[in-house]
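K.L.:
predicted model and sequence follow; I will ask about them next.
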Amino acid sequence: MENIYHDYWEQELLYQFLKNDRCKKRAYICSPLSAVTDEEMVENIKIARAYMYYAMKKMGMNASAPHAYLPMLLCDKVPADRSIALQFGLELLEESDVLLICGNRISSGMSGEIAHAAYLKMPMMTFEESIYLEVQKNLTKQGYDKHSVHLDRENVLMGCSSPMAYLEKAGIF
């Protein structure tokens, strides 16, 4: 697999928002934030940023993941802060063209984002077989169209629960 991550990949990621390239599809990154330890949460923030960068570089999308940056401003453990962050995320999701469901588990926050995307009839993409089947099952249970979710087998890094091993091998973390 080609290494797209370099020493300054996070700075490059930030510049995607300064360009007004409305021709690119706007993707919302749906991945876990919550974790048992603070260290795991920080790792999830880094992973969300890595998913954003991958979507930008390899999938040609402008990708956003509010949970990759909002924890620097709001504390996920404070209910009022978490509520603000979740509401902001849903509003950002509404401005997106596609929901990218990353990783190999679905957190409670992700479930809300997936349900909101289904309500909006937004296309969704998963990258891991078990997540694909789980999302289809949940959409059917909730009365939504299970065909709105697609399995992308080409971008396997987006389905890794922790692309950090790949990033560490590349010398990024």
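P.N.:
Here it is on my side, so go on.

K.L.:
use CA for all of it now, contacts and neighbours both
P.N.:
Noted.

K.L.:
now do the helices in the protein.
P.N.:
Using DSSP state H, the helices of the chain run over 9-15, 38-59, 79-94, 108-119, 129-141, 164-169.

K.L.:
pasting the second one now:
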Amino acid sequence: MKLVYICSPLRGAIEENIKKAYRYCEYAAGCEVIPLAPHTIFTAYLDDTIREQREQGLKMGLELLKRCDEIWVCGDEISQGMQGEIDLASKLKIPTVYVLEHHIEEGLKIRQNSMALGVEDCLIGSNQQDYENKILVLNPEALISNCRTVENSLWIAYNGFGCTYGARGQAVYAKNLFDGRESRWERADFLGIVKPESLRKWLENTPIRNELAESLVMDHNKCEDIER
């Protein structure tokens, strides 16, 4: 199971925010990860209203973050302390998942679909299109068996001769949509360009923040509204 850092507000309504953090931990445990919310632990012996002790707590929390597999940003508010944790996660390439209040209130369990995307999630004929700046579905067969997960399914192509359909060179340089790591692939490793509806479901199951992905889903939703 993955060790997940629970990032949520503390300053202000401290008692209420600690109760919320407990609820976020309960939710995360229900999503089959191990939640770690340092601010629910440190407040037993550190006073967040005292500057020196608050700074000590923040520093200790950041050290724990370095040991976690992911960070889950919980709730609809991002405080100054949370932003520092998000920035460190970004610097260390620790995947960041955004768990909003509606996920919890509506019982929308994230990270439950562990099946990698396939050819049925690609636009028809898109394997004969150019790939640069497109979100691509990686063929699960290109990965070792224990890495064939939904998190490894989608990649943003940004360079390489293989991005151009019909080119002699086949290298495609792409960035993983979930965790941002970069890798070199062959064009044949990709099944095609992801369907907007499959991308939307992927984002619901693994809620991250990416401007390209969010704009594609937004455009798709607008087209659906017009058709209705």
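P.N.:
Sure thing, it's come through. Please read all numbers here as calculations on a predicted model, not as lab measurements.

K.L.:
deepest of the helices of structure 1, which one?
P.N.:
Greatest average neighbour count among those goes to helix 38-59 (a mean of 20), per mean count of other Cα atoms under 10 Å.

K.L.:
ok, His67 of structure 1 touching Leu33?
P.N.:
Yes - between His67 of structure 1 and Leu33 there is a contact under Cα atoms under 8 Å: 6.5 Å.

K.L.:
overlap in contacts of these two?
P.N.:
Counting by Cα atoms under 8 Å, 6 or more residues apart in numbering, the contacts common to His67 of structure 1 and Leu33 are Ile45.

K.L.:
more neighbours: which of these two?
P.N.:
Per other Cα atoms under 10 Å, whichever of His67 of structure 1 and Leu33 has more neighbours is His67, with 25 against 22.

K.L.:
could you find the counterpart of that one in structure 2?
P.N.:
Here His67 of structure 1 is matched to His39 in structure 2, going by TM-score structural alignment.

K.L.:
what residue in structure 1 is paired with Tyr98 of structure 2?
P.N.:
In structure 1, Tyr98 of structure 2 lands on Thr126 (TM-score structural alignment).

K.L.:
same question but for Val73 of structure 2, I mixed them up
P.N.:
Using TM-score structural alignment, the equivalent of Val73 of structure 2 in structure 1 is Ile101.

K.L.:
I figured the match of His67 of structure 1 hits Leu10, correct?
P.N.:
Yes - if you go by Cα under 8 Å, His39 of structure 2 and Leu10 touch, sitting 7.1 Å apart.

K.L.:
for Gly60 of structure 1, which non-adjacent residue is closest in space?
P.N.:
Of all residues not flanking Gly60 of structure 1 in the chain, Lys24 sits nearest, at 6.8 Å (Cα to Cα, 6 or more residues apart in numbering).

K.L.:
show me the strands in structure 2, by range?
P.N.:
Along structure 2, counting by DSSP state E, strands occupy 3-7, 34-36, 70-74, 96-99, 135-138, 154-159, 171-176, 182-186, 190-193.

K.L.:
okay, those strands in TSV with distance to Glu224 of structure 2 next?
P.N.:
Converted to TSV, the strands of structure 2 look like this (distance: least, Cα to Cα, whole Å):
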stretch	distance to Glu224 of structure 2
strand 3-7	34
strand 34-36	37
strand 70-74	30
strand 96-99	25
strand 135-138	20
strand 154-159	23
strand 171-176	27
strand 182-186	33
strand 190-193	19
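
K.L.:
with distance to Val217 of structure 2 and mean neighbour count added, can I get those strands in TSV?
P.N.:
Formatted as TSV, those follow (distance: least, Cα to Cα, whole Å; neighbours: other Cα atoms under 10 Å):
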stretch	distance to Val217 of structure 2	mean neighbour count
strand 3-7	26	25
strand 34-36	29	22
strand 70-74	21	24
strand 96-99	17	22
strand 135-138	12	27
strand 154-159	14	22
strand 171-176	18	21
strand 182-186	23	15
strand 190-193	14	25
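
K.L.:
out of these, nearest to Ala28 of structure 2?
P.N.:
Ala28 of structure 2 lies closest to strand 34-36 among those, at 6.0 Å (Cα to Cα).

K.L.:
mean distance between the closest one and structure 1 after superposition?
P.N.:
Strand 34-36 of structure 2 differs from its equivalent in structure 1 by a mean of 0.6 Å after superposition (mean Cα distance after the TM-score superposition for structure 1).

K.L.:
which helices and strands sit right next to that strand?
P.N.:
Applying 3 or more Cα pairs under 8 Å, 6 or more residues apart in numbering; DSSP states H and E, one finds that strand 34-36 of structure 2 contacts strand 3-7, helix 14-30.
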